[in-house]
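> take this sequence and fold it.
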Amino acid sequence: MISVVIVGTGRMGTLIRQTAEAARGVDGAPVFGVAAQVGFELDELAAAPAADAIIDFSNAATLDAVDAYVRRTGAALVSGTTGYTEEQLGLLHALGEVAPVLHSGNYSIGVAALRHLTAQAVRELPGFDVEITETHHNQKVDAPSGTAKLLLDTVIEEEAAGDRGDYHPVFGREGMVGARDPREVGVHSLRGGTVAGVHTVGFFGEDEEVTLTHRATSRQIFVNGALAATAKLVGKPAGFYTFDEILFG
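Have a look, this model is predicted:
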C-alpha cells in the first residue's frame, strides 16, 4: 500500500482523498493509505509523518512547507499546483535532486493528447496564426491556467524547432494594438460559473481554420491521472519528471 500525504482541503484535495481511499487493486486490497491531509495550517505538514508520496493540489503559498517536507522525508512529490513564479519553479526542479518530483498543470490523459495534437498541428500548418483560450470556474485564482501555459510552451517550442523564428505570447488585447504580429501567440482567459476546464487551440490560415478543444466535465479526470502518476512515481530515482514521462514513458 502506498502511503500519501495530501496538501489541500478544497474541492480537489477532498476528491483526491475520497478517490484514494476508495481505490482497490486487482486483489481487492487498498492501493493508498492517507497518512495526513493538511490545508493552510502548514505547521501540521511540518509534523506530518513520513509517507511514500505527497500530493499537492493547493496554492503556490504552500511551496516552502512542501519543499521542507520532501527534504525531511524523501517522499515523492506529485504537484498539480499552478500559479508558481519562475523562482518557485526553480525550487521545484531543485527538489528533484533529493526525491522524485512530478509537476504538471494538468493531469488529464485527454489534455496530454491535446498537447501532442497541438505540436503536430504547428508542424503541419506553418504560417497559421495560433490563439489559445482557456475557461475555468469563477473561483480559480490564477490566469492563464497551467494547462494553457503548457500548450503555449508546446507552440513556441515547435515553431522554434521548425526554424520559423522566435514566437512570443500576448496575454489578451486591448485598445489600438495594431495588426497582429505573425509571431505572436494570443492567450486568453475566461472565468465564470462552475466550469471544470475548457482549453482550445485555434489555428487560423487563409480562408480556413482548425480548432482543437479539450473539455473537462468534472475534476475527477485530474484526480484519476494524479493518483495513477503517484503510483508510478513512487520508487523512481530522484529527478524532475513530466506527466508524459511517468504515464507513457
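
> from here on, just use CA atoms for contacts and neighbour counts.
Fine.

> and the helices in this protein?
Ranges of helices in the chain, per DSSP state H, are 11-22, 42-47, 63-73, 86-95, 109-124, 146-161, 220-233, 243-248.

> what packs against the second one?
Spelled out, it's helix 42-47. Packing partners of helix 42-47 (3 or more Cα pairs under 8 Å, 6 or more residues apart in numbering; DSSP states H and E): helix 63-73.

> next: the third one.
Contacts defined by 3+ Cα pairs under 8 Å, 6+ apart place helix 63-73 against helix 42-47, helix 86-95.

> ok, which of the ones you listed comes nearest residue 109?
helix 86-95 (22.6 Å; Cα to Cα).

> to compare with the earlier structure, here is another sequence to fold:
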Amino acid sequence: MIKAIMNGCNGRMGHVIVDIAGNDNDIEIVAGVDKFGENNYSFPTFKSLAKVDVECDVVIDFSNASGVDELLDTCVSKNLPVVLCTTGLSEQQIAHVKEASSKIAILKSANMSVGVNVLMKVLKEAAKTLAGSGFDMEIVEKHHNQKLDAPSGTAMSLAEVINEAAGGDYEFVYDRSSRREKRPEKEIGISAVRGGTIVGDHDVIFAGTDEVITFSHRAYSRAIFGKGAVEAAKFLAGKAAGMYDMADALYLN
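Predicted coordinates:
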C-alpha cells in the first residue's frame, strides 16, 4: 500500500483526490497539508509539509504557485517524491523544479487527465504532417471564471507539443488587437475564454485551404484530473530522482 500526503487537501481538487484514493486499494492518504487548517478527514492535517510527522512514500500537490518553492525545498529535505499538479509557475520556479529533480523524483504535468495526454501524442503526429502542408495552427481554451492563470498550463503544453513537432520555430501569440497585418505563417495563436463553471475545454485547430481539422478535449468533471494524479502517485513512489510526466506514468513514451 502506497502512503501519500495530500498537499492542498482542503481545496476542490484535494477533496476529489481524497475521495478517489479512499476507493483505491493500492494507495492511502495518510496526511493532509493545508495552510487554512484542519478538516474532518480520517487522517491528520498539518498547516505545512515541514510539520508532517507521518511516514509516507509520495506527495500529491494541488495547491498554489506561491507555495511551490517551499514545497520543493521540504520534499528535498525529506527525500519525498512529489506529483506536482500546481500550474502558473514562474520561470524561476520552473528552474527550481528542474534543480530539485536532480535530488528527488518529480512528476510535473499541466494536465493530469489520460485523455489530454493521449491527445498530446496524437498531436505530435498531426503537426508533423499538417504544418508542413500549409495548415495554420490555433488553440482555444476555456475555463471557469475563478481560474487565475491564462492561458492555461494545458494550452501552453499543447502549443509546445505542436511547435516542437512542426520544427520548433513558431511564435506563440496571445493577442492580435494591437496590430493590423496578415497572419504570419510561423505563429500559433492561443486564446483564453473564462466563464461560468467550465471545467476545461481545449481545441487545437489546424486550418488549411478549404478544410479544417479540430482536435478537442472536454473535461466534464475534476475527477479526471484526480484519477490521473492518483495514478501518477502510484507510478512515482520509489522512483529514482529525475523529471517525469504523465506520458511516463501512462507508458505513452
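
> can you pull the TM-score for these?
For this chain pair, the superposition-based TM-score is 0.91 by TM-score structural alignment, normalised by the length of structure 1; 240 aligned residues with a Cα RMSD of 1.6 Å.

> export the helices and strands packed on helix 63-73 of structure 1 to JSON lines and tack on mean neighbour count?
What follows is the helices and strands packed on helix 63-73 of structure 1, written out as JSON lines (neighbours: other Cα atoms under 10 Å):
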{"stretch": "helix 42-47", "mean neighbour count": "14"}
{"stretch": "helix 86-95", "mean neighbour count": "15"}
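
> now distance to residue 145 of structure 1 too, for these, in a markdown table please.
Conversion of the helices and strands packed on helix 63-73 of structure 1 to a markdown table gives the following (distance: least, Cα to Cα, whole Å):
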| stretch | distance to residue 145 of structure 1 |
| --- | --- |
| helix 42-47 | 25 |
| helix 86-95 | 15 |
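
> what's the closest of these to residue 176 of structure 1?
Of the helices and strands packed on helix 63-73 of structure 1, nearest to residue 176 of structure 1 by Cα to Cα is helix 86-95, at 30.5 Å.

> still on that earlier bit, now the helices of structure 1 as CSV including distance to residue 181 of structure 1?
Formatted as CSV, the helices of structure 1 follow (distance: least, Cα to Cα, whole Å):
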stretch, distance to residue 181 of structure 1
helix 11-22, 39
helix 42-47, 46
helix 63-73, 37
helix 86-95, 26
helix 109-124, 17
helix 146-161, 14
helix 220-233, 35
helix 243-248, 32
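
> out of the ones you listed, flag the one nearest residue 134 of structure 1.
Comparison of the helices of structure 1 against residue 134 of structure 1 by Cα to Cα identifies helix 146-161 as nearest, at 6.5 Å.

> tally of neighbours for the aligned residue in structure 2 for residue 209 of structure 1?
Matched by TM-score structural alignment, residue 209 of structure 1 corresponds to residue 212 in structure 2. Residue 212 of structure 2 has 11 neighbours, counted by other Cα atoms under 10 Å.

> which residue is the nearest non-sequential neighbour of residue 82 of structure 2?
Nearest non-adjacent residue to residue 82 of structure 2, counting by Cα to Cα, 6 or more residues apart in numbering: residue 59, 4.6 Å away.

> the one you found matches what in structure 1?
Aligned counterpart of residue 59 of structure 2 in structure 1: residue 54 (TM-score structural alignment).

> and that match, what does it touch?
Counting by Cα atoms under 8 Å, 6 or more residues apart in numbering, residue 54 of structure 1 touches 4-7, 70, 75-78.

> dump the residue contacts of the residue most central in space within structure 2.
The centroid of structure 2 falls nearest to residue 110 when counting by Cα atoms, centre = their mean (1.9 Å). By Cα under 8 Å, 6+ apart, the contact list for residue 110 of structure 2 reads 85-87, 153-154, 157.
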